[in-house]
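Colleague: Got a predicted model here, sequence first, then my questions.
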Amino acid sequence: MAKSSAPAERWPTKEDIDAARTRMEAAIPGWERPYAYGLALFNSEDETIFPVVNVGAGHLPAAVLATVCGHTGGTAVHPLEPEQIEEAIRLLEPAEACPDYEHPNLRAWRWILDEIVDPDDWAVAVFVADPADPVIDIHDARFRALIAGR
């Protein structure tokens, strides 16, 4: 997979990241922050692998992921093409300039992109608005099992 190019801007402080998050969230019509979200690799062995499970945190990566898959709110599952993951990485990369965060989502998204090598491999974004919402599919069920096990 092709890697995204170096980001044009940088967000070296927590304030810069907060400002970027505010801008990104404002650009999503009707945006509602999810209770939990994650990006997973679904592979040819029928595994749904979530390298990072975000519950009540990571609001900038949530907005980035929502931007690339068209999510505005509610509980939903979105399949993503490698190009969408590349775009998400490109949009989140400026945050790497801030040493105050470890950037686990960015590392996970790069890993997922690298792992999509077989035509039966793909990525899926899961957003859970409320843990009481009905489960949508197997990916959502696997994600919620991870949340429950936290």
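Modeller: Perfect, thanks for sending it.
Colleague: CA atoms for contacts and neighbours, from now on please.
Modeller: Will do.
Colleague: This structure: helices as residue ranges?
Modeller: Secondary structure of the chain (DSSP state H): helices located at 14-26, 59-69, 82-92, 104-115, 138-148.
Colleague: which helices and strands sit right next to the last one?
Modeller: Applying 3 or more CA pairs under 8 Å, 6 or more residues apart in numbering; DSSP states H and E, one finds that helix 138-148 makes contact with strand 122-128.
Colleague: now do the first one
Modeller: In this structure, helix 14-26 makes packing contacts with helix 59-69, judged by 3+ CA pairs under 8 Å, 6+ apart.
Colleague: tilt between the helix it packs on and helix 82-92?
Modeller: Per axes from the mean of the first three to the mean of the last three CA atoms, to 10 degrees, the angle that helix 59-69 makes with helix 82-92 is 140 degrees.
Colleague: residues making contact with helix 59-69?
Modeller: Identification of contacts with helix 59-69 by CA atoms under 8 Å, 6 or more residues apart in numbering yields 17-18, 20-21, 24-25, 28, 33-34, 37, 72, 78, 80, 84-85, 87-88, 91-92, 105, 125.
Colleague: this is the comparison structure:
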Amino acid sequence: MSEAWVTDGELLAAQERFAAQIPGFVMPVAYGVARADASVLSFGHVNAPGAVRPLPAVVLASVCGYVATTGVYRLDHAQFAKVVERLAPAEAATHMPHPNLWSWRDLLTDAGADSTFLGFFVAAVDDPPVDQYDAQFRHLLAP
């Protein structure tokens, strides 16, 4: 890893750089990732309303295509590996945990040849689920 984001200022600058590359980007109210193995979903860290970590959200969006609309975005192994690679410099900020990065690495490590990944973005809390996978994700957001 050649780049390292150590300070809060560096993390914020990285977030702003990624967001600037996505015209119209709107921070989601909730997001997460799951690995799909056949019809079974294994979820990584869930970023529920009120607990969204912005940098991982915008890094994930930069690869999967989220801009401002609730949706489920499919990623192949290489695309999801790119997300993890792009977020890795944040780990240099040792003064805070990185649950998205850590859980996403686990999802990637445990992936099989037929695994795919799903990025979930919820733009507004009252948006209905877009499919059955999104419904499973929304269940995890319930208090």
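Modeller: Okay, I see it. Owing to the predicted nature of the structure, the values given are computational and were not obtained by experimental measurement.
Colleague: And the TM-score between them?
Modeller: Taking TM-score structural alignment, normalised by the length of the second structure as the basis, the two superposed chains have a TM-score of 0.93; 141 aligned residues with a CA RMSD of 1.1 Å.
Colleague: Now, of the contacts of helix 59-69 of the first structure, which are buried?
Modeller: 17, 20-21, 24-25, 28, 33-34, 37, 72, 78, 80, 84-85, 87-88, 91-92, 105, 125 (16 or more other CA atoms under 10 Å).
Colleague: burial of residue 50 of the first structure, as a residue count?
Modeller: Neighbour count for residue 50 of the first structure, taken as other CA atoms under 10 Å: 24.
Colleague: what's near enough to touch it?
Modeller: For residue 50 of the first structure, the contact set (CA under 8 Å, 6+ apart) comprises 38-41, 143.
Colleague: repeat that for 6 Å
Modeller: The contact partners of residue 50 of the first structure, by CA atoms under 6 Å, 6 or more residues apart in numbering, come to residue 40.
Colleague: do residue 116 of the second structure as well
Modeller: Taking CA under 6 Å, 6+ apart as the test, what residue 116 of the second structure contacts is 35-36, 76.
Colleague: Out of those residues, who's the most crowded?
Modeller: Neighbour counts for the contacts of residue 116 of the second structure (other CA under 10 Å) peak at residue 35, which has 28 neighbours.
Colleague: pretty sure it is touching residue 42, no?
Modeller: Yes: applying CA atoms under 6 Å, one finds residue 35 of the second structure in contact with residue 42, separated by 5.2 Å.
Colleague: Quick check: the aligned residue for residue 135 of the first structure in the second structure?
Modeller: The alignment partner of residue 135 of the first structure in the second structure, by TM-score structural alignment, is residue 129.
Colleague: Which part of the second structure matches stretch 100-110 of the first structure?
Modeller: With TM-score structural alignment applied, stretch 100-110 of the first structure matches the range 95-105 in the second structure.
Colleague: So which bits of the matching stretch are buried?
Modeller: Under 16+ other CA under 10 Å, the buried positions of stretch 95-105 of the second structure are 98, 100-101, 103-105.
Colleague: which pair in the residues you listed spans the largest distance?
Modeller: Maximum pairwise distance among these (CA to CA): 10.8 Å, between 98 and 105.
Colleague: thinking again about what came up before, and the buried residues of stretch 95-105 of the second structure, which is closest to residue 133 of the second structure?
Modeller: With CA to CA as the yardstick, the closest approach to residue 133 of the second structure among those comes from residue 104, at 17.6 Å.
Colleague: before we move on, the earlier item: in CSV: the contacts of residue 116 of the second structure, plus distance to residue 94 of the second structure.
Modeller: Formatted as CSV, the contacts of residue 116 of the second structure follow (distance: CA to CA, whole Å):
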residue, distance to residue 94 of the second structure
35, 27
36, 30
76, 29
